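Chemist: only geometry, no sequence info:
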């Protein structure tokens, strides 16, 4: 039988703070996002470990996966770089349905063993509209 993992109190406090911060961000973005009839702009960060990235390159899979995903996502921008010793790709794209996240994330996870992070990406005007909506609340 597996033993339960002991998580330090400081870690739990940090996790709880992160959850509250995320909830607050979503609350702030709600007026902006709910009016976005054509979807919500997102920034997807994909980090590929060296071992699995090298295997994908040797097998000829890396280019195929990126081509398929760029065709599927139709990002407004894509940037390839390295961060923390990992091949890193940033996509700025629009999501129309939360059900799309699995179809977007899984090819990177399964194809590269990638770490995938997705977050809303707002322009300054969109962020100001969110701040104004907060200011209007009693």
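Modeler: It's in. Remember, it's a predicted structure, so these values are computed and weren't measured experimentally.
Chemist: contacts and neighbour counts: CA atoms only from here.
Modeler: Fine.
Chemist: Secondary structure class of the residue minimising distance to the centre of the chain, three-state.
Modeler: Computing the C-alpha centroid of the chain and ranking residues by CA atoms, centre = their mean puts residue 118 first, at 0.7 Å. Judged by DSSP: H, G, I helix; E, B strand; the rest coil, the three-state class of residue 118 is strand.
Chemist: try it against this one:
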């Protein structure tokens, strides 16, 4: 299932990770694990925020994906199922 992972990072803890030089390695490991369709980085409600769109094949992967973000960056995380336009068309066809 395609999901959106929204991660908002604690400013102090994410700054420490950035200064330590570990941030590129953490992001590379996350990208390798999730193989995202798209990833965006921004500021949301005053916090560094990442939006990661990827196919989650097994919901039991949720802890392994989120835990490094929780422990290293003090992240607040939301997982949300999402659809692209093709998925929407397929879903709408099932209404009739």
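Modeler: Done, it's in. Keep in mind it's a predicted model, so treat the numbers as computed, not measured.
Chemist: follow-up on the earlier one: where does the residue lying closest to the residue nearest to the centre of the first structure once chain neighbours are set aside fall, secondary structure wise?
Modeler: Excluding its sequence neighbours, the residue lying closest to residue 118 of the first structure (CA to CA, 6 or more residues apart in numbering) is residue 44, at 4.4 Å. Assigned by DSSP states H and E, residue 44 of the first structure belongs to strand 40-48.
Chemist: Counterpart of residue 60 of the second structure over in the first structure?
Modeler: Under the alignment (TM-score structural alignment), residue 60 of the second structure pairs with residue 99 in the first structure.
Chemist: And for residue 85 of the second structure?
Modeler: In the first structure, residue 85 of the second structure lands on residue 124 (TM-score structural alignment).
Chemist: Can you get me a residue count around its match?
Modeler: 9 (other CA atoms under 10 Å).
Chemist: Ok, residue 97 of the first structure next?
Modeler: 9.
Chemist: Looking for the alignment partner of residue 58 of the first structure in the second structure.
Modeler: So, by TM-score structural alignment, residue 58 of the first structure is matched to residue 19.
Chemist: Against residue 30 of the second structure, how distant is that match?
Modeler: In this view, residue 19 of the second structure and residue 30 of the second structure are 19 Å apart by CA to CA, to the nearest Å.
Chemist: neighbour-wise, which of these two wins?
Modeler: residue 30 (18 against 10).
Chemist: Pretty sure that one sits in a strand.
Modeler: No - counting by three-state DSSP, residue 30 of the second structure is not found in a strand; it is helix.
Chemist: What is the aligned counterpart of it in the first structure?
Modeler: Matched to the first structure by TM-score structural alignment, residue 30 of the second structure sits across from residue 69.
Chemist: Quick one: neighbours of the residue nearest to that match when sequence neighbours are not counted, just the number.
Modeler: Of all residues not flanking residue 69 of the first structure in the chain, residue 104 sits nearest, at 7.2 Å (CA to CA, 6+ apart). Residue 104 of the first structure has 17 neighbouring residues, counting by other CA under 10 Å.
Chemist: ok, residue 104 of the first structure touching residue 73?
Modeler: Yes - between residue 104 of the first structure and residue 73 there is a contact under CA atoms under 8 Å: 7.4 Å.
Chemist: For the first structure, which segments count as strands?
Modeler: In the first structure, the strands defined using DSSP state E lie at 40-48, 77-83, 86-95, 115-120.
Chemist: Distance to residue 18 of the first structure for those strands - can I get that in a markdown table?
Modeler: Compiled in a markdown table, those are given as follows (distance: least, CA to CA, whole Å):
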| stretch | distance to residue 18 of the first structure |
| --- | --- |
| strand 40-48 | 18 |
| strand 77-83 | 22 |
| strand 86-95 | 22 |
| strand 115-120 | 14 |
